[in-house]
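[1] how would this look folded up:
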Amino acid sequence: MQKYSLIICTLLLLAIGCKEEKLEPLTKGGNAPAPVSNVTAESLPGRVTLRYSTPSDPGLLYVKAVYETRPGKTMEVISSFYNNSLTLEGFGNTDEREVKLYSVSKSEAASAPVTIKVKPLTPPIQATFASLAFEPDFGGIKATFVNEDSANIVIGTLTRDEQGAPIPADMFYTSQKAGAFFVRGFDDTPRWFGLYVRDRWQNHSDTVWKQVTPLFEEKLDKKLFKAMSLPTDAKAWGSVLLQNLWNDKVEGGQSVTNVWFRTQNGSGIPHHVTFDMGVTARVSRVIQIPRGAFDEKTLLYSAGDPQIYEIWGSNSPASDGSFNGWTKLQTCEVVKVSGLPIGINSNEDIDRAQAGHEFLIPADAPAVRYIRIKMLQTFGNADYFWMAELTFFGEIQ
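    So this is what the prediction gives:
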């Protein structure tokens, strides 16, 4: 019997201890404050800023705005009694709508509402949607956009299945003012692609559709790549190997030297390295993953991380290591998405590094077998460079 009594007492104590705590107003009782006055509205892209005069009432705690971003979607914004403005966000169009403003006391008593009509300017999703353009590219499409307000948006890509129903293909997250992105992984047959824009309040633009035929390309087989050592090539640092640039390993820590490649200190600027792809191909694009993209993140966009370099190609490289017989395929500049200074990286910077920095090779570039990477500048202005991985795409000749 004692055993059951002990269990009952324990359950009672747990029930008391787990009692839900109810938040109470700062004070109880009292009259509602007077409404705000002198309300004005400033229309902005996808948002509206309201300015007002607060009542002289020692019991005033905050001002609350209640509005609909779209039919059935109500939002509230509050602002401390210290302020005389608040901003309403989340509008997906320029329709006029009503906003109700309340003065609220410390006892949560609300004043009579002050109603004002507002009309936001064109929201970022609509402005960005109007700027969207896309064209066929290797393995898919290249899309461009303008996002003047630097809003946090998502550009969604759709395609169609065999029955013609829309299906997701890709999602591109950005707050850049302008830029481009690529959607890959499709063969060179006609296909419908659609683009739309979404914001964090789940407002959606329309979808623009177009049928395009992706350009043919394939990933070049890294197993055929071979390191070369011509007389003018930079030497590797320590025991690292040039073939680390194509071993499909991108993380492993500072002590692992079979993951990334690094040239010796004092290699000078410019300096270069050379390798054989094993086949002759018209290169369409190159993806570079920097050291520090997945670990050692303090090294990302700093020290020996490449900022500007050139990709050269040849079918008959000069044995003396000169640039005779070489053609420059592309000048590659790695740009930090955030624009933040060295040592400070945003999540978007890291995401871009992990996805790889992609560089297109002009369509009129010659087919080549041998590749030379010529380093011109690193983020830390170092006289050496390091890199985790290079991946080449193109059409074998």
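[2] CA only for contacts and neighbour counts going forward, please
    Will do.
[3] what's the longest helix in this protein?
    Looking across the chain with DSSP state H, the single longest helix is helix 2-17.
[4] I'd like the next helix or strand past that helix.
    Next in sequence after helix 2-17, counting helices and strands by DSSP states H and E, comes strand 37-44.
[5] for comparison, sequence B:
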Amino acid sequence: MQRYITYAFIMLTSSLMLLSCMDSYMGLEKLSISSEKPGKLTVDKVEPRSGGLEIYFTLPKGNPNNVQVIATYKSKLGNTVEFKASRYSNVILVEGLTGTDEVAVELVSMDESGNRSDVVVVKEKPLLSPVEIARQSLLAIPAFGGVKLTWENNEAQAFAIHVLTEEEIQKGVVKLMEDPSKRVYSSSSKNTAVYLRQYGDFEQKFGFVLTDKWGNRTDTLVQLITPYKEEIIDYKLVKAVSNFNPTYGTAGLDYALKGVDPVTGIQNDGTAHSATFQPQTMFNGITAANEYLAYKFFVQQAGSTAKSYVQDLYATFDLNQDLRLSRVQVYPRPNASYLYTRSSVKRFKIWGTNDANTSRWSRFPDGWTLVGEYVGKMPVFPSAITDEERDYFYNKQEFSIVDDNINPEAKPASSFRYMRLQMMEAYTATETFYTINEFKLFGEVLKKY
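    Purely as a prediction, here's the structure:
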């Protein structure tokens, strides 16, 4: 009984304490509030930023009820833009500004009762905004099958590039209109180039305008551009060849025993896991599956069980056409465990030759032309891969034969019929095999066989 009396006493005491802090209003209890406005804050320093102002402040002493600082300005569209900072901060970042003219920003502090202090006005000039910098640096040049765009985004801010092309909106009236399917989104400081396709190889008028998340819109870059002729190479014509002794197996082979053809001295093609994963699967039109898988050769020292792996692995094809490549698209396995990692191919070379090279199957690389060497991109922060970087890796991993070649000895403009693909590095170097789903080719067909 004593325990219940004690409990009741505690509950009664707590209720009385709560009621002492409340007033009665129409039968409802409410917390008491103040109508006294808080004191003005003091601005200590203002630092211009790209498209913004970083404002440092001090709250007045003796008012512990201040809960936040609010900064507002009028945008060029006439909208009120607002930013907030808690009382535990001494800085507030105001963004979305454009131009370099002086801007007036109003700051107030607000207390728990919603009272606002007198306004403090800050006037300062921001630095040029990211979307304006991108517009100034935007470059549109002809490319195979379309247009190549490049820009700057050093602040890694989010903005969109809208692509405009001519449309006849009524008879005899032509206007630049946006093609939503070609819209480009940028939020990376590294991935600042894109190809826009497919467009015919005739002179066309293009327009490009940029917008950011604050509703700011740049002026339009208008250009006449003639794209270069480009075709999608028919994968059905491409056939894997066995002239460099490809094999099947469930593991890599000893390089000393199986790595080199004893007659020609040329490294053999890789060991495919099975017929299901043979080189031909790179050219079957399937971009989202678990296709080509081939094992690297290994080297094992006498008397040791340790193995090291030969990173170079080859696959060879007859394209059944003479062509000049413009670009290739690489489609990796779509599983998340291969995203910028494991056996996905990161670095590769393309070798080419034609029927005039009668010793093509007995000599290599002599007589063959290095068309190009290419390295895949890495995400800006591998531990925090963005949706844009994920979409690029799975669906838009593209290499321009000329622009993306990193080997000064290569001849990217060469035409060829036979192709030897040299895989040189996976995203995880210790992986013992390589995987590719599809190796899509684009370019100009000079002759079909």
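[6] counterpart of residue 368 of the second structure in the first structure?
    Using TM-score structural alignment to pair residues, one finds that residue 368 of the second structure aligns to residue 326 in the first structure.
[7] neighbours around that match, how many?
    18 (other Cα atoms under 10 Å).
[8] from residue 375 of the first structure, how far off is it?
    Taking Cα to Cα, to the nearest Å as the measure, residue 326 of the first structure and residue 375 of the first structure are separated by 15 Å.
[9] ok, residue 75 of the first structure next?
    Distance of residue 75 of the first structure to residue 375 of the first structure, given as Cα to Cα: 53 Å.
[10] swap in residue 43 of the first structure?
    Where residue 375 of the first structure is concerned, residue 43 of the first structure sits at a distance of 49 Å (Cα to Cα).
[11] residue ranges for the strands of the stretch 51-200 of the first structure, please.
    If you assign secondary structure with DSSP state E, counting those that start in this stretch, the strands in the stretch 51-200 of the first structure sit at 60-70, 73-80, 85-88, 97-105, 114-118, 133-137, 140-146, 153-160, 166-174, 178-183, 191-199.
[12] so where is the first one in the second structure?
    The reference is to strand 60-70 of the first structure. The alignment of strand 60-70 of the first structure onto the second structure (TM-score structural alignment) covers residues 66-76.
[13] just the shortest one next, same as before
    Residues 91-94 of the second structure are the counterpart of strand 85-88 of the first structure, counting by TM-score structural alignment.
[14] just give the number of residues close to residue 190 of the first structure.
    Each residue near residue 190 of the first structure was counted by other Cα under 10 Å, and the total is 12.
[15] corresponding residue for it in the second structure?
    In the second structure, the position corresponding to residue 190 of the first structure is occupied by residue 203, as judged by TM-score structural alignment.
[16] how about residue 395 of the first structure?
    Using TM-score structural alignment as the criterion, residue 395 of the first structure maps onto residue 444 of the second structure.
[17] can you list contacts of the helix or strand that match falls within?
    Assigned by DSSP H and E, residue 444 of the second structure belongs to strand 438-448. When contacts are defined by Cα atoms under 8 Å, 6 or more residues apart in numbering, strand 438-448 of the second structure is touched by residues 144, 229-233, 235, 281-287, 291, 320-332.
[18] out of those residues, which are buried?
    In terms of neighbour count (16 or more other Cα atoms under 10 Å), the buried residues within those are 144, 229-230, 232-233, 235, 281-284, 287, 291, 320-332.
[19] just the ones in strands from those residues, please.
    Counted as lying in strands by DSSP state E, out of those, are 232, 320-331.
[20] for those, which one is nearest residue 396 of the second structure?
    Checking these against residue 396 of the second structure by Cα to Cα gives residue 329 as the nearest, at 7.0 Å.
[21] just give the nearest non-adjacent residue to the closest one, would you?
    Leaving aside its chain neighbours, residue 329 of the second structure sits nearest to residue 398 (4.4 Å; criterion: Cα to Cα, 6 or more residues apart in numbering).
[22] neighbours of that neighbour, how many?
    19.
[23] got it, and residue 132 of the first structure?
    Close neighbours of residue 132 of the first structure, defined as other Cα under 10 Å, add up to 18.
[24] give me the nearest residue to the aligned partner of it in the second structure, chain neighbours excluded.
    With TM-score structural alignment as the criterion, the equivalent of residue 132 of the first structure in the second structure is residue 138. Nearest-residue entry for residue 138 of the second structure: residue 151, 4.5 Å, with adjacent residues in sequence omitted and distances by Cα to Cα, 6+ apart.
[25] OK, contacts around the one you found?
    Applying Cα under 8 Å, 6+ apart as the definition, the contact partners of residue 151 of the second structure turn out to be 134-135, 137-139, 192-193.
[26] what do we get in the first structure for it?
    Alignment note: residue 151 of the second structure maps to residue 145 in the first structure; criterion TM-score structural alignment.
[27] and its match, how far from residue 117 of the first structure?
    Note on residue 145 of the first structure: its distance to residue 117 of the first structure, by Cα to Cα, is 32 Å.
[28] pull up the distance across stretch 209-226 of the second structure, start to finish.
    Distance across stretch 209-226 of the second structure, first residue to last, is 19 Å (Cα to Cα).
[29] list of residues touching it?
    Residues lying outside stretch 209-226 of the second structure but in contact with it, judged by Cα under 8 Å, 6+ apart, are 96, 98, 131-132, 135, 140-142, 146-147, 158-163, 201-208.
[30] can we see that at 6 Å?
    Stretch 209-226 of the second structure is contacted from outside by 96, 159-162, 201-208, using Cα atoms under 6 Å, 6 or more residues apart in numbering.
[31] do the same with stretch 162-174 of the second structure
    By Cα under 6 Å, 6+ apart, stretch 162-174 of the second structure touches 175-179, 183, 206-209.
[32] give the equivalent position in the first structure for residue 433 of the second structure.
    Matched across to the first structure, residue 433 of the second structure falls on residue 384, judged by TM-score structural alignment.
[33] now for its match, how many residues are close by?
    For residue 384 of the first structure, the neighbour count with other Cα under 10 Å is 29.
[34] what's the single longest helix in the second structure?
    Among all segments of the second structure classified by DSSP H, the helix with the greatest residue count is helix 2-20.
[35] the first structure: matching residues for the helix or strand just after it?
    From helix 2-20 of the second structure onward toward the C-terminus, using DSSP H and E, the following helix or strand is strand 22-25. When strand 22-25 of the second structure is aligned against the first structure using TM-score structural alignment, it corresponds to no residues at all.
[36] can you tell me the closest non-neighbouring residue to the corresponding residue of the first structure for residue 273 of the second structure?
    With TM-score structural alignment as the criterion, residue 273 of the second structure lines up with residue 237 in the first structure. Closest residue to residue 237 of the first structure in three dimensions, ignoring its sequence neighbours and counting by Cα to Cα, 6+ apart: residue 264, at 4.2 Å.
[37] I'm done for today, thanks for sticking with me.
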